[in-house]
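A.B. asks: the following block contains a protein sequence and its predicted model.
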Amino acid sequence: MDDKQLLRYARHILLDGIDIDGQERLLASTVLVVGCGGLGHAAAAYLAASGVGRLWLADDDVVEASNLQRQILFGPQDLGHPKAEVLARRLAGQNPDIQLRALVERLDETRLRELLANCDVVLDCSDNFATRHAINRASVATGTPLVMGAATRFEGQLSVFEPRRVDSPCYACLFGEGLADDGACATFGVFAPLVGMVGTAQAAEALKLLLGIGTVACGQLVLFNALETGTQSLGLTRQPGCPVCGAREAAGASPLPAQAAPQASGGVRGA
């Protein structure tokens, strides 16, 4: 890091769990955020500010007037423009240290596997089951940690799926692949601050994974209710017969400790 970076990231460097080595690790990391809506906004903003060196933003949608209530980095001047490109420009202006890549495309499982093979962490900030399951399958296939967030009405969810751990469930263990989409905020609405609550929590989980610090929400489903204080956490277990992750032992997944060491689709829409 140069002197400007040492000053910029000084408050991270002061932390025993990060220091200079940890900040340099973040600067060398690659993270994919799938969905540039409210969740993706909050998550990507803090990942960019924290100095994640390569931040890839994927969304094939454009900015609409109804997005402005919660997707706070968009303005009226952005209506009709690709979300991924607008968000990448905003974040690049805020932190010139990092590389922003806008992916204005519909990510299928093949494309997701290609991208995740070069990523350290992926964040699922989408809003439909088809995309979530495609991300999950690519995460398991490539061994890439997945941080899932969801938000609708006044309620949100967060979990971490860590395919490098044989005891970690995957998204399909929690939500079977046969489920139909029924929770999109376009149908039921969403409380504006809720996406910030969940999205920033996703960023925190991703940073902990990259740095190898703290305890991540692997094996937990964290529940948010914006009408109440605090969160609830439910335990999750891996389903041995899961068609997505059930055969990981045979594929050679390692029984990593509770905190894993860091690594050195339908349309993609965000909540």
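C.D. replies: That came through, no problem. Residues are numbered from 1 along each chain as shown.

A.B. asks: from here on, contacts and neighbour counts on C-alpha atoms
C.D. replies: Will do.

A.B. asks: do you know how far the closest residue to residue 235 other than its chain neighbours is from residue 12?
C.D. replies: Using CA to CA, 6 or more residues apart in numbering and skipping residues adjacent in sequence, the residue nearest residue 235 is residue 220, 4.6 Å away. Distance, residue 220 to residue 12, using CA to CA, to the nearest Å: 27 Å.

A.B. asks: okay, now the residue nearest to residue 235: neighbour count?
C.D. replies: Residues contacting residue 220 under the criterion other CA atoms under 10 Å number 19.

A.B. asks: alright, now check it against this:
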Amino acid sequence: MFSKEELSRYNRHIIIPEFGLEAQKKLKKSKVLVVGSGGLGSPMLLYLAAAGVGNIGIVDFDVVDDSNLQRQVLFGIDQIGNSKVIAAKKRLEHINPHIKINIYNTQLTSQNALEIIKDYDVVADGTDNFPTRYLVNDA
């Protein structure tokens, strides 16, 4: 199930007696959707990718802006003006090439929420507005 590179990468997780190989396998099989890749979603995405969550979805419709870089740690100045989901995917693939990243360059709405969310085990809310938070909760 794991390549030699993955076993080396996740070794610190695997050697923890309370975690081990079985838990790492569960992480690899898991599917997490992160709604929003800004100040909350950025660090969440970095840690999910680094930990080895096997399938990560990202929903965001915004672009990288220099006024947000102090808190959106996933992005750098070379990505200003680019789509957040595209920039996030590239960055996360550099952090961990053993995972799959699915991007949704759209706003989560009542028309598309169920279709986007249906394939994920966990939905993590990284948004900064109440209407979207309520929508995620309802969906």
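C.D. replies: Yep, it's here. Source: prediction; values computed, not measured.

A.B. asks: hmm, back to that, give me every residue that touches the residue nearest to residue 235 of the first structure.
C.D. replies: Under the criterion of CA atoms under 8 Å, 6 or more residues apart in numbering, the neighbours of residue 220 of the first structure are 159, 160, 233, 234, 235, 236.

A.B. asks: out of the residues you listed, the closest to residue 136 of the first structure would be?
C.D. replies: For residue 136 of the first structure, the nearest member of the contacts of residue 220 of the first structure is residue 160. The distance, counting by CA to CA, is 10.9 Å.

A.B. asks: any idea how far the residue nearest the centre of the second structure is from residue 75 of the second structure?
C.D. replies: With distances taken as CA atoms, centre = their mean, the second structure has residue 45 as the residue nearest its mean C-alpha position (3.6 Å). According to CA to CA, residue 45 of the second structure and residue 75 of the second structure sit 11 Å apart.

A.B. asks: what helix or strand is residue 40 of the first structure on?
C.D. replies: Using DSSP states H and E, the secondary-structure element containing residue 40 of the first structure is helix 38-50.

A.B. asks: buried sites along that helix?
C.D. replies: Within helix 38-50 of the first structure, the residues that qualify as buried are 38-50, counting by 16 or more other CA atoms under 10 Å.

A.B. asks: which residues in the second structure does the helix or strand where residue 199 of the first structure lies align to?
C.D. replies: Residue 199 of the first structure is located in helix 192-211, with elements delineated by DSSP H and E. Helix 192-211 of the first structure falls opposite no residue of the second structure when the two are matched by TM-score structural alignment.

A.B. asks: which part of the second structure matches the next helix or strand after that helix?
C.D. replies: Note on helix 192-211 of the first structure: by DSSP H and E, the next helix or strand toward the C-terminus is strand 220-225. Strand 220-225 of the first structure corresponds to no residue of the second structure when matched by TM-score structural alignment.

A.B. asks: now do strand 220-225 of the first structure: distance to the chain's middle.
C.D. replies: On the basis of CA atoms, centre = their mean, to the nearest Å, strand 220-225 of the first structure is displaced by 15 Å from the centre of the chain it belongs to.

A.B. asks: could you check how far residue 207 of the first structure is from residue 131 of the first structure?
C.D. replies: Relative to residue 131 of the first structure, residue 207 of the first structure is positioned 23 Å away (CA to CA).

A.B. asks: now do the helices in the stretch 101-250 of the first structure.
C.D. replies: Taking DSSP state H, counting those that start in this stretch as the criterion, the stretch 101-250 of the first structure contains helices spanning 109-116, 129-142, 171-174, 185-188, 192-211, 248-251.

A.B. asks: okay if I get these as a markdown table plus mean neighbour count and distance to residue 83 of the first structure?
C.D. replies: Below are the helices of the stretch 101-250 of the first structure laid out as a markdown table (neighbours: other CA atoms under 10 Å; distance: least, CA to CA, whole Å):
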| stretch | mean neighbour count | distance to residue 83 of the first structure |
| --- | --- | --- |
| helix 109-116 | 17 | 19 |
| helix 129-142 | 22 | 17 |
| helix 171-174 | 20 | 26 |
| helix 185-188 | 12 | 16 |
| helix 192-211 | 24 | 16 |
| helix 248-251 | 12 | 36 |
